[in-house]
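Okay, here's the prediction I keep looking at, along with the sequence it came from:
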Amino acid sequence: MTDHMLSQAEYDAITDAAAHWCMRLHANDCAEQERQTFEHWRNAHPLHAFEYEAMLEIRDVAGDLPHPAPVVPLVRTQRQTLWRRLGIAAAVCALVLPLAGYCGWHLGWVPNVYQHFDATDNVRTVTLKDGSQVELNLGSELTYSNYKDQRQVTLKKGEAFFSVSHDTRHPFVVKAAEGRIRVTGTRFNVWMYEDQVKVNLCEGWVLVSSNADRPGEGLHLDPAMQAVYRHGDFIPRISQTHDNDRSLAWRQGKLVLDDLALSDALPLINRYLEKPLMLADNSTGSIHIDGIYNIKEIDGLVKSLPRVLPVYLTRSQNGNLVVNAIPQKTPKS
């Protein structure tokens, strides 16, 4: 999907959809499947929930309006009442929604810019509305929202290298899994696989928090340091990166495995696979692998494993390839 700022027509479409769902969810024949579809729609964009709540307020206002006295036959009166209510609701909508959006922005609830980016076949560099640049690894996806008090990125999956435009009064916050990375302007890399996140700092400083409930209580990173956390970690684990660290080689289209155990290498390999590679057992995970590989040819790496390591491949019931260590023969006494 391409980078995208919502146009006026798209804002109008969201408002129309919110009105539709407000009507359907209060209808007697609204089915459970419709409600599930609504939940999916509401969670797809922060403005969806906001516009729906605003529409509920409009519905309450319209419901409290007095009904006109009947002066013509019933059918015609009902039609006039319906159109009058629709007209009033439209007028209220025209007044309330811009005001609600204005108040939402100033309260820091609603962004005035929303962008979505992903990378599928190629490593991709994108520019955010604030001027920051982001390099996306294959299979990565993120969103950018500009709020009054902060710039916020949500890394939905994959890996991204950030060159953040400096703005001390408007912090830049990256949400990854349950953690937060907070900066004002710097260069750093965030890698996320399942519930594991690793942050590598190249320039400047960042504040890393692993707990969404305690976002302000993070650990300070300086250049050549990294932080790693998983879901449930109270604080990140901090370490120094080695001079020969090649974890950012993906920016040149390479995956470098420097004598890694398979248990450590598989998360790096799996981010480029449609179905994750699995290990048969711990002994298989202790086998080491090294080499430099093209990130677009990781399927070939997997197929070559039995030729370069003492392993063989099987397939699980779910269709995942499984790496098995070849049993070592016991010498005869």
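Great, that's in hand. Numbers count the residues shown, from 1 in each chain.

From now on I want contacts and neighbour counts done on CA atoms only, so please keep to that.
Noted.

From residue 61, how far out is residue 96?
Taking CA to CA, to the nearest Å as the measure, residue 96 and residue 61 are separated by 11 Å.

More neighbours: which of those two?
The neighbour count for residue 96 versus residue 61, taken as other CA atoms under 10 Å, is higher for residue 96 (17 against 13).

Okay, and the more buried one sits in which element?
Here residue 96 is covered by helix 74-106, with elements defined by DSSP states H and E.

tell me the centre residue of the chain?
The centroid of the chain falls nearest to residue 156 when counting by CA atoms, centre = their mean (2.1 Å).

ok, second structure coming up, stack it against the first:
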Amino acid sequence: MSRAREQAARWFSRMQNSDASHPQRAEFDAWLAASPEHRSEYQAFCELWGDFSSIPRSQALADALEQRRALKRRSVLRGGIGLFLLLGLGGYGLHSYRHGAFELPLQTRIGESLRHRLRDGSQVFLNADSRLQVMYGKVQRQILLLHGEAAFDVARDRQRPFIVDAGLAQVRVLGTHFVVSRLPERLRISVERGLVEVTSPRQSLQLRAGQVVEVAADGRLRRLAIAADNAFAFQNGRLVFEQADLAEIAAALSRHRQQPVRALPGGPRIDAVVQLDDIESFLQALPSIAAIRLTQDGESLLLGPAD
């Protein structure tokens, strides 16, 4: 895998759905402008995920899109059997054909989960409404967690570290069992087994079995005094909340509910165990167990502090 492609993967994970106020926006724009290869590789990720409209636009990206459109037009004009064969590969197949690397996009919809065994024996358990991309090379095994939550049971390989890039931070391991959760404005890493190194633009620390860390939007790392096992409960049809704020609860429930749940600022912290097949009963009971008000707002359910 080329260095430009590795860099593009990291930037895509960090910058998707961000706006002009993102603290690394200037650095990202400078990287894009530095090389046509940077723009081409970044645009490839946008095309693969059909997500160009949600990526922060810049003139450099607009130029890259136009260049790729022009290239496609020239390819059509050339025509012939070669074009037919490439089109036969499909969108993802063409992408892999071009780059010659083992790559695999995985995605789940609301309410569904996915367990996948990778070619090195590692396993990924993708929670509902989540997406990631597997990128395996000769010197490292890289995962881009683009949205949601995933558990990883990593096969040990001293020659190729296993790296999860989740935007706010990068998680590096050799062999372990851990969960990475993208929550609103933060990232959480929970370790059940092994040793994990978490690195943000500001800090780096190591986590051992039973430890949990949260990465804030500004890159600060904070250890949490909660059970690491909580994060693995979704694999067994449950959600476990321990001193969870309303934003965490709303994000977790929305992965398993067609009508999204949103959180208003403030409100109490909650300890609860929720069965995934009984989310509605939990929501109905919330106002009776905590000072929380439920309000329907169009298609969304709002959780907020009771007056």
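Thanks, I have it. Computed from a predicted structure; not experimentally measured.

after superposition, how close is the next helix-or-strand element following the helix holding residue 96 of structure 1 to structure 2?
Using DSSP H and E, the next helix or strand after helix 74-106 of structure 1 towards the C-terminus is strand 113-119. Once fitted to structure 2, strand 113-119 of structure 1 is off its aligned match by 1.8 Å on average (mean CA distance after the TM-score superposition for structure 1).

how about strand 113-119 of structure 1, aligned to which bit of structure 2?
Per the alignment by TM-score structural alignment, strand 113-119 of structure 1 matches residues 102-108 in structure 2.

Okay, buried residues for that stretch please.
Residues of stretch 102-108 of structure 2 classed as buried under the neighbour-count rule (16 or more other CA atoms under 10 Å) are 103, 106, 107, 108.

same check, this time on stretch 41-48 of structure 2
Applying a neighbour-count criterion of 16+ other CA under 10 Å, one finds 41, 42, 43, 44, 45, 46 buried in stretch 41-48 of structure 2.

Nearest to residue 154 of structure 2 among these?
Proximity to residue 154 of structure 2 was ranked across the buried residues of stretch 41-48 of structure 2 by CA to CA; first place goes to residue 45, at 24.6 Å.

All the helices of structure 1, in order from the start?
All helices of structure 1, identified by DSSP state H, fall at 8-25, 32-43, 46-63, 74-106, 262-270, 282-285, 298-308.

For those, could you give me CSV that also reports distance to residue 133 of structure 1?
Compiled in CSV, the helices of structure 1 are given as follows (distance: least, CA to CA, whole Å):
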stretch, distance to residue 133 of structure 1
helix 8-25, 25
helix 32-43, 27
helix 46-63, 23
helix 74-106, 24
helix 262-270, 24
helix 282-285, 37
helix 298-308, 27
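
Which one of the ones you listed lies nearest to residue 203 of structure 1?
Across the helices of structure 1, closest to residue 203 of structure 1 is helix 262-270 (CA to CA), at 23.5 Å.

Compare the closest one with structure 2 and give me the mean distance after superposition.
With mean CA distance after the TM-score superposition for structure 1, helix 262-270 of structure 1 averages 3.9 Å from its match.

Can you tell me what sits against that helix?
Counting by CA atoms under 8 Å, 6 or more residues apart in numbering, the neighbours of helix 262-270 of structure 1 from elsewhere in the structure are 193, 257, 276-279, 282, 284-289, 298.

Got a quick ChimeraX command for the buried subset of the residues you listed?
Per 16+ other CA under 10 Å, the buried members of the contacts of helix 262-270 of structure 1 correspond to this ChimeraX selection:
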select :193,257,276,277,278,279,284,285,287,288,289,298
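
Understood, closing this out.
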